[in-house]
Each structure stands twice: as C-alpha cells, then as structure tokens.
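In: Sharing a sequence plus its predicted fold:
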Amino acid sequence: MSALWSAPVASAPVTATVEVPGSKSVTNRALVLAALAGGPGYVRRPLRSRDTLLMVAGLRSLGVVIEDRGDDWYVLPGRLAGPAVVDCGNAGTVMRFLPPVAALAAGPVRFDGDPRSYERPLDGVINALRDLGTRIDDEGEARLPMTVLGGGGVEGGVVRIDASSSSQFVSALLLSGPRFNLGVEVRHTGTSVPSMTHIAMTVDMLRAAGARVDDGEPNVWRVAPGALLGRDMVVEPDLSNAGPFLAAALVTGGSVTVRDWPEHTTQPGDRLRSIFTTMGGSCTRTSAGLTLTGGGAVHGIEADLHDVGELTPVIAAVAALADGPSRLTGVAHLRLHETDRLAALVKEINDLGGDVNEIDDGLEIRPRALHGGVFHTYDDHRLATAAAVLGLLVPGVEVENVATTAKTLPDFTGMWTRMLSARRG
C-alpha cells in the first residue's frame, strides 16, 4: 500500500482565498491546436501536471518543438513524423487526442500507458481513424497498447462513431480535423454523449484558433479544412479542481474565494455554483473571483450530472455529509474513467460507515455518521480530493496515495494545508 496521508480536520469554519492552477482540459486542447497550427504560438499559464506533461512529451516525440519560457510554453509546429513512442499514462486526453495527430505523421507511432489505460475504451477514435483510411495495429482490442501507422496525412470526410462512453472521441477528431484534406464531419450514432460541455470547449477553442466549425445540427459536428492560427492561448483556472476547496466552505460553514473565476466559460466546473447553492451555500462572483459561503447546513440533492460527470466524486463526498439523502444520476460512463468511480465511491464511503448504493446510472447516498479509516484512491485524483473533503469533518481519514492528485493538481496537499491555516490568520 502507498503511504497514507492523514486528511486534516477543520476545527473551525474555513475562511481562505485560493488560486487554482490552470485547466487540464484547456491546456491539453491548447497544446494540440498549437502543435497543428501554421505558425508558432504560446500556451500561457498552462497547468503543469502529469497529464499535461505527458501531452507535451507526446507532441515532442512527434516533432513539435515546445519550449519552457517562464510561466508559458512556446510551441513551434514541425513536420510530424515517426517512429515515435507516446506514453499516455492514464490520461484520457493523451490517449484519445494524439492518435489523430499521429495519423497525420509519416511513420509508426506506438501508444502505451499505465495498466489501467488498457481498460479504457478507445474504439470511437480507432474505428473512426480506420474509416478515414488510417492503418492501426491494436491486435483487435480497440484499446492500448497500439500503433498508429501514419501515412503523412488523412483524407478526412464523414465518419460515424458511438461517443456514448466518452465525449473525448468527438473532441479528438475535431481538434485534428482542420488538418485533414477534406476536414471532418463527425456523426454520433449512439445514446446521449456525456460531458457535452467538453465538446463545447473544443468547438470554442477551434473557432478561436481560426477553424470553421458547424455544430448547428444535434449530434453532428463539421470542421472545414484550413490552417490553424499560431496565437497566444491563455489557460483558465481549472474550475473542476476548485470543487474540493468550495466544498470545504460548504461543509464547514465557512467562506472560500477562488481567484480569477471566469465570467464566461465552457468548463463543467462552472456548474458547481448552482449545485453547491442548492446544497446550502451561496455564491458571489466579483472581479477577484468566486466566493462560496456555507450556510451552516448541507442539504441533499437530486441532480443529473451527465454533462458534468467529473464533478461526481466531490459532490458525493458533500452529499455523504448532508442532512438528507441525495440521488446523483446520468453518470454511468464514470465506470470507464480513471477507475470505476461509482464502485469506488460506494466501497470507500461505505467503509467509513456510509450508506451509498450504486444504481444503473449513478449513486444513491443516505447520510450516516462516518468514522475514520483508510480511503483508497485507485490512482484516481478526484477520489483523493473527495476523501480530503470527508476528512474535514471526519477524524481519522487516511488517504492512500494522495500523490495521485499530481495528475491535474500539483501540490494539492500543500494547497489544502494552506487553506486550513488561512482561517487562523
């Protein structure tokens, strides 16, 4: 077992201002767009974490120059070529966004990753690239490890995929679509696509980079062929990673301000404002950021989280500390994330004395008095931060492998400790 981190207990309402690092989702999309642009550009204030550093390494292996210049990354697109090896870790954006880029390269590109990455679906991307003429050696598994046998270009055109297990299948094809000879038209053929906010993010960022995107027809996205602009792209704070800090204010009856909360954003984390208000908090946004103040009581909630599934662990943690039951639905796809998040939340909260049941598409949570114990994270950063929220009110919560938070939130434990110290001064 990895070393245990003793989640600190809040002995008084938390009052603090925190600065959350940049968004992983924005950073990795910005890197791909900069790598495929017609000229150099900058990714400003990027998140520096395991997932984004894996993206940087993967793009460099394909021939893209990425230089560290203080707070920013300078990106100089180059001729994409193999042979190359891409380590995906357990980063969904890397394992899904880079195969279409590799299809544009001349030569073989091998994709591998952590053991858990072998269990995560890639069929939407692999089948689409095959339909567009790219050769892929995946031994018939439609998963990692695999090799993309790039031919130096992709013809493009219309492709039909089932993206019901991940919106990243759509985003992956759209991001590289401007570089396909005919562009790309992606048609989703399955049940509803989860995390549609992330596709909206992709579309917005493509348009900002000069791409022509038509998303006016439901479940159809068209990207015209054309050059992408080399430009400055500024990365917003990661609003999903703000979740545990806002939750700290809610469950302790305190007040936490997250700096630089954008006025307009496509990030799913922006839904935290309405969700945590329903659960008993109040939110105020100013030029300084977003302040959430706890109301002294935490209420249960019924919420469809289909489009914001990544928020489920922290919401489940808050719900386990509420004064009434909660029902979180629309998140069956979480079984295919960094771990099976639904099964993991049930087991770990119940092992602390909770009463959580897994349903077809989510969780039912009935609050009970919790006790200390080991909270396993399964190499999942959002489980680790959810455990920290529980530990604020439950003495003796020991978080296994809290270091997994480095995936998207470096120095989480330092930020958490500083937040708790701030209330005393």
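Out: Looks like it came in fine.
In: from here on, contacts and neighbour counts on C-alpha atoms
Out: Fine.
In: Contacts made by stretch 231-245 with the rest, please.
Out: With contact meaning CA atoms under 8 Å, 6 or more residues apart in numbering, stretch 231-245 is reached by 18, 20-24, 26-27, 30, 34, 40-47, 209, 256, 258, 260-262, 267-270, 272, 310-311, 314, 385-386, 388-389, 408-409, 416.
In: Y42 belongs to a helix?
Out: No - membership of Y42 in a helix is not supported by DSSP: H, G, I helix; E, B strand; the rest coil, which gives strand.
In: one more structure, for comparison:
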Amino acid sequence: MPNLTATRPPRPWAAPRATEPVTSALRLPGSKSMTARALVLSALADGPSTLLRPLRARDTELMAGGLRALGAHVSNSDDERWVLRPHPLHGPAQIDVGQAGTIMRFLPPLAGLADAPVSFDGDPSVRSRPLGPLVGALRSLGVRIEAAPGDGLPLTVHGAGGIGGGEVVIDASASSQFVSGLLLAAPGFARGATIRHVGPPVPSAPHLRMTVQMLRAAGAAVDDTVPDVWAVAPGRLSGRGWEIEPDLSGAVPFFAAALVTGGSVTLLGWPRRSLQPVETLRTLLRQLGGEVTQDTDGLTVRGTGTVHGVDADLSDVSELTPVVAALAALADGPSRLRGVGHIRGHETDRLAALAHELTGLGAEVDEAPDGLSIRPRPLHGGTFRTYDDHRMAHAAAVLGLTVPGIQLTDVGCTAKTLPEFPALWSAMVSGES
C-alpha cells in the first residue's frame, strides 16, 4: 500500500529572541488527546455527539478522515463545534495515519468491527513506531491482520463484522496507547474485554486515566480496581457533548518562556477540574523555578529568569521531555531526566535527537537507556534539526529565547498538533499577545 500523505517541504525558521520578559495571555486550541478519544467514542455511540472547541490540527483532521472512511459522518467545518453522527462501521477503506500514534493504535481495533478489509499506512517515519503488541493482542482476539515485518505499518485489518472479545494479555510498556486503543473499542466487542498488562510499567499513566474517565462519561462500565487490569463490559455508548479542554502539552513551551525570560504567561480558559496531568505539571514547573497559580482567568506561570536544574521522573508526562530538556540546558545546574526510554519510539528517537542537537549548541549531554543527563554550558547559535517532530521544534523555540542565532530546519512540523504555533510564539515574544 503506498504512503497516502504527500511530502511536505520543510519550512526553515529563525527562532525569535526575547529582549525583555514575556507577558502573554493566550487561548490555545483543545487537547489533542481529548479530541482523539472523543472522536472515537462518538463513532461508537448510539446517537450524534458534539465536540466543543476541539483541536484542529493534522493529527485530528486525519483521525476524522479515518472515521469517515469507516462510515461515520464527521462535520468539522465549524472550528468551535464538530458534530459526529455514527454509522455501522464498514469497509473496505484506506486510512492515512500521518504521524499520529493515536490513529495507528486507536483505529485498528475499530477496523476489526468493520465488515471488510481496512488498510493503514502513513508517513515513512511512522513505519518504525512500535505497534506489535497491539497487533498481537488483536490477533489473540481472533482478528486477522496482515502487517509489515515486525508487525508494524503498513497493515491491513480484515474486519469480519465484529470481535468476540474476552481476556487479552499485552505488554504496553512501549506505549499506553496500546491499552487505550483496546479500551476505546471494547464496548463494541461481543463479550467486552479484560486487558491485562504484563511487563515494565506502562508510561503516560494520566492518558490511561483519561481514557477510562471518558469511557465512563460515555456510559461504559469500566473496572480498573486491579492494578494493570482493565475490564470493560459490552454495551452501547451514548452520544453526548464533549467539552474539550485546552491542550496542556501545547501550553508547556509558552510556560517555559515565562521561566526563561522572567515573565508571565496565562493559559486562558483552563478548567478548575481537568482530565490532564495538571498537578504533575505544577510540581515540575515549581521545581524548575516557576510560580504556578490559577484563578478565574486561567492557569498562570511566572518566572524569575533563573531556571533550576532538576532530577525528574517524567514517565507520566513524557511529551514534555524535549521542552524540559531545553530548560535544563539553560538551567543553573545539572539535570537528570528519567523514566522516558519509551520516547525513543515517538516521532523520532527523541532522546538521541535531543542529545545530538543540544550537544551541537554547546551543552554536555549524556544519554541513558531511560533518559538524559544534562550539564549546562554557555550555548551558541546554530542549526537545530527538528526531525519532523513538533516537540523538537518547541524545544528549539525555547532555546532561541535567550540564545541568539537558533535556526530551526523546519517549523512546519508543529502543524501536527498546533498549526498556529509560529504565529502565537512570535506574537508572544514581540509583546503582541
């Protein structure tokens, strides 16, 4: 099956330098993680659903396209209100996953419920991302799948109109999305599913909690009282309105700008109660030297201009590793970032990429199997490769606030989760936001 995504030319970008503390109040689009889960749950519901203030970005547009290919009607012409009307899942279909781990791991279980073959492929780089444990789990449930060597993309799921369900054992230590993908589809299995993780700890536990909470909000019965075991009863989900929170991961580079420049950044519209790991982020930002407060306006981070070195386990918030690594390179002491060995299988090997790029700018960086040790040194300008990875671009932008002459090889990769990033960032630095 050919790659379905056209090649996008790189978009070089000079990271703007801040000449004074940034002061900004910004409103960001919705959470990618919540938007993806709400779309999948809506496709399995017994009536229409609405997503209020979802994220419109490459990942979520491709997710909507994948669900359309499976038969759902998705109307997303209104940026503020997407409407999904479910329809019995069918094939044949071809689904472009782009670079989205959510699509390549959430939609194959749904494809098993379809009535004909469903093929998956995406950008060339996504073919090396781990998928085997999910493929093996689906095969153990009776789903016939043809996959590339190593059980990765491209693959074809031969839907037979349903999945019997039952107990499945999986090693999800490479990605919590393996479990989330099975959980989201499990209400549609004839007998539901009991998913048992066996192996090293599952990373990104807050994303699993989000999956469980959103399933329950849609009417699913989920028992997660036993550690590393999730039992989902069969049953129809309810169509409903989903209010999508602002994207916390997308806000972190802007919060980092407050720390680096001694400024203040407010994420407007932040809810009092959140499905995202906001408390973990609060603790981390305070350790790095920030002050974090919340009021009726939103979530505010203030900095002093001095960033502290940290010894931090980032396993619950691994998406933040590139930005935290950039902060560590600008800190007043050494840092150790732990618990993130699995991000070697993200859009790129993020640990190797960060070590190479930060070292190239003058920092001293050592790789470990599960993280990085970073010793700050005077940094200099230079070219920062982004590896077609939005989080690497965010890290480079943070460094460019105080290091003159940081040139990103491609800022266009930020369209994966926040197309507005270059404009929002430049406006913040120039004082226009």
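Out: Great, that's in hand. Note that the structure is a prediction, hence the values are computed from the model and not measured.
In: returning to what we had before: now, the contacts of stretch 231-245 of the first structure that are in helices?
Out: Within these, residues falling in helices by DSSP state H are 24, 26-27, 30, 34, 272, 314, 385-386, 388-389, 416.
In: Per the alignment, name the residue of the second structure opposite G243 of the first structure.
Out: Taking TM-score structural alignment as the criterion, the aligned counterpart of G243 of the first structure in the second structure is V252.
In: From S42 of the second structure, how far off is its match?
Out: 28 Å (CA to CA, to the nearest Å).
In: go on, G188 of the second structure?
Out: Summarising the geometry, the distance separating G188 of the second structure from S42 of the second structure, computed by CA to CA, is 12 Å.
In: Which one's more surrounded, those two?
Out: Taking neighbours as other CA atoms under 10 Å, G188 of the second structure and S42 compare with S42 leading, 29 against 25.
In: Check the alignment and tell me where the more buried one lands in the first structure.
Out: Under TM-score structural alignment, S42 of the second structure pairs with A34 in the first structure.
In: Now do the counterpart of T339 of the first structure in the second structure against P86 of the second structure, distance only.
Out: When the second structure is aligned by TM-score structural alignment, T339 of the first structure is paired with T348. Using CA to CA, one gets 34 Å for the distance from T348 of the second structure to P86 of the second structure.
In: Which of those two has more residues huddled nearby?
Out: Neighbours around T348 of the second structure and P86, counted as other CA under 10 Å, are more numerous at P86. The numbers are 24 against 19.
In: need the contact list for that one.
Out: Contacts of P86 of the second structure were listed using CA under 8 Å, 6+ apart, and they are 42-48, 71-73.
In: same question, V65 of the first structure
Out: Residues near V65 of the first structure by CA under 8 Å, 6+ apart: 74-78.
In: gap between the alignment partner in the second structure of it and P88 of the second structure?
Out: Alignment note (TM-score structural alignment): V65 of the first structure maps to H73 of the second structure. Remark: distance between H73 of the second structure and P88 of the second structure (CA to CA) = 11 Å.
In: and what of T402 of the second structure?
Out: From T402 of the second structure over to P88 of the second structure the distance is 54 Å, taken as CA to CA.
In: and if you look at E61 of the second structure?
Out: Between E61 of the second structure and P88 of the second structure the distance, using CA to CA, works out to 21 Å.
In: Read off where the top strand by length along the second structure ends up in the first structure.
Out: Among the segments of the second structure that qualify as a strand by DSSP state E, the longest is strand 152-158. Mapped onto the first structure using TM-score structural alignment, strand 152-158 of the second structure covers residues 143-149.
In: What lies in contact with the matching stretch?
Out: Contacts for stretch 143-149 of the first structure (CA under 8 Å, 6+ apart): 99, 102-103, 106-113, 117-123, 134-139.
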